[in-house]
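J.: Here is my input, please return the structure:
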Amino acid sequence: MSQLAKLNIKTATRAAKLPASEQRKRKLLAALDEQVLVAQAAISGETYEVTRKVWAKNEAGESVLIDRVRKVRPWFFEQDGGWYVQCRYGNKVLPLGDGNAVQVKALKDVTGVLAAFKAAATAGELDEAISTAVERKKPK
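T.: A predicted model of the protein is given here:
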């Protein structure tokens, strides 16, 4: 008896990837979840840090896996006696109607704005803004 005859062989097709707009939406939602954690840490007076594994050379010249702290920049800042919250995709600020930021009075209100951004992204309200942000400008 051959080895292949012992296996359960079926015909299968691999599912297609998600459309680019859905991938971008998921990336934005993941970033918004991270920003909620940044805001909660700022409210409690702590700093939010993320560690990631990177390969580096040690003293003996061997490649080893080490933990490195990744910087997470907040999408909110204090100015004019209040706090401004921006929605970003990568390093680009997304336009929000007539402006690009939402003003709140206190730091504790930032998480509510981030939740509203998440709801808007889930509903597809930010899809057009994301697609404009990822467009590359043609060189002159």
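J.: contacts and neighbour counts: CA atoms only from here.
T.: Will do.
J.: Longest helix in the protein, by number of residues?
T.: As assigned by DSSP state H, the longest helix anywhere in the chain is helix 20-43.
J.: The residue sitting nearest the centre point of the chain and Asn58: what is the separation?
T.: Nearest to the mean C-alpha position of the chain, counting by CA atoms, centre = their mean, stands Ala31 at 2.2 Å. Using CA to CA, to the nearest Å, we find Ala31 at a distance of 32 Å from Asn58.
J.: likewise Ser44?
T.: For Ser44, the distance to Asn58 (CA to CA) stands at 36 Å.
J.: same deal with Lys105?
T.: According to CA to CA, Lys105 stands 48 Å off from Asn58.
J.: To compare against the first, here's the next sequence to fold:
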Amino acid sequence: MAQLAKLTVKTVQRVSKADPTQQRRAKLIAKIEEQAKVLAAKLNGEVHQVRVQGWVTNEHGEKVSVEKMRQVRAWFFEQDSGWYVQCRYGSKVLDLGKGNAVFVKTLQEVEGVLEAFLVATQQGELDAAVAAALAKRKAI
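T.: The predicted model follows:
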């Protein structure tokens, strides 16, 4: 205890400078922009993939870091002679008020829906839906 007596010890609560709502918006905006890339790849007949870090055990039994390619799952799917677009936060589908998906007739119209999601997120219209999705996750 003699060593600790020489130090100035205080009780402190760490304060985060970043607003959690702004952090959630930034995360959702990044994912919506990624979905625009998924759509562009789908329109070109390609698959959008991203690099992720992973761990593998090599022949010597050591764990080593490697880069892998991972396919990004689309938020839009074809059903009922059209396309449904869902907005997601993590694995949760956000409630958009009257439902959880937007219906469009063609794949090209999905871009307009993604732009609407982007603008709504920037203006804070989806903050309540994100908070509700997070509340459901914590309740489970």
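J.: Tell me how they score on TM after superposing.
T.: After superposition, the two chains reach a TM-score (TM-score structural alignment, normalised by the length of structure 1) of 0.82; 125 aligned residues with a CA RMSD of 1.6 Å.
J.: Helices along structure 2, start to end?
T.: For structure 2, the helices defined by DSSP H cover 2-5, 20-43, 110-122, 127-139.
J.: need those in TSV with distance to Gly82 of structure 2, can you?
T.: Shown next, in TSV, are those (distance: least, CA to CA, whole Å):
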stretch	distance to Gly82 of structure 2
helix 2-5	69
helix 20-43	15
helix 110-122	10
helix 127-139	25
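J.: Not counting its neighbours along the chain, what's nearest the residue mapped onto Arg24 of structure 2 from structure 1?
T.: By TM-score structural alignment, Arg24 of structure 2 lines up with Arg24 in structure 1. The shortest distance from Arg24 of structure 1 to any non-neighbouring residue, by CA to CA, 6 or more residues apart in numbering, is to Ile130 (7.4 Å).
J.: residue contacts, that neighbour?
T.: 24, 89, 94 (CA atoms under 8 Å, 6 or more residues apart in numbering).
J.: one more time with 10 Å, if that's ok
T.: Ile130 of structure 1 makes contacts with 21, 24-25, 28, 88-90, 92-95, 121, as judged by CA atoms under 10 Å, 6 or more residues apart in numbering.
J.: swap in Gln23 of structure 2?
T.: Contacts of Gln23 of structure 2 by CA under 10 Å, 6+ apart are Ile29.
J.: So what's the residue count around Val64 of structure 2?
T.: As a burial measure, Val64 of structure 2 scores 10 neighbours (other CA atoms under 10 Å).
J.: and what of Gln86 of structure 1?
T.: Residue neighbour count, defined by other CA under 10 Å, stands at 23 for Gln86 of structure 1.
J.: Quick check: the closest residue to it other than its chain neighbours vs Lys118 of structure 1, distance?
T.: Leaving aside its sequence neighbours, Gln86 of structure 1 sits nearest to Ala101 (CA to CA, 6+ apart; 4.6 Å). Per CA to CA, Ala101 of structure 1 is found 15 Å from Lys118 of structure 1.
J.: The two: which is more packed in?
T.: Using other CA under 10 Å as the criterion, Ala101 of structure 1 and Lys118 rank with Lys118 on top: 22 against 19.
J.: Count the neighbours of Lys68 of structure 2 for me.
T.: Lys68 of structure 2: 12 neighbours (other CA under 10 Å).
J.: Cool, thanks, talk later.
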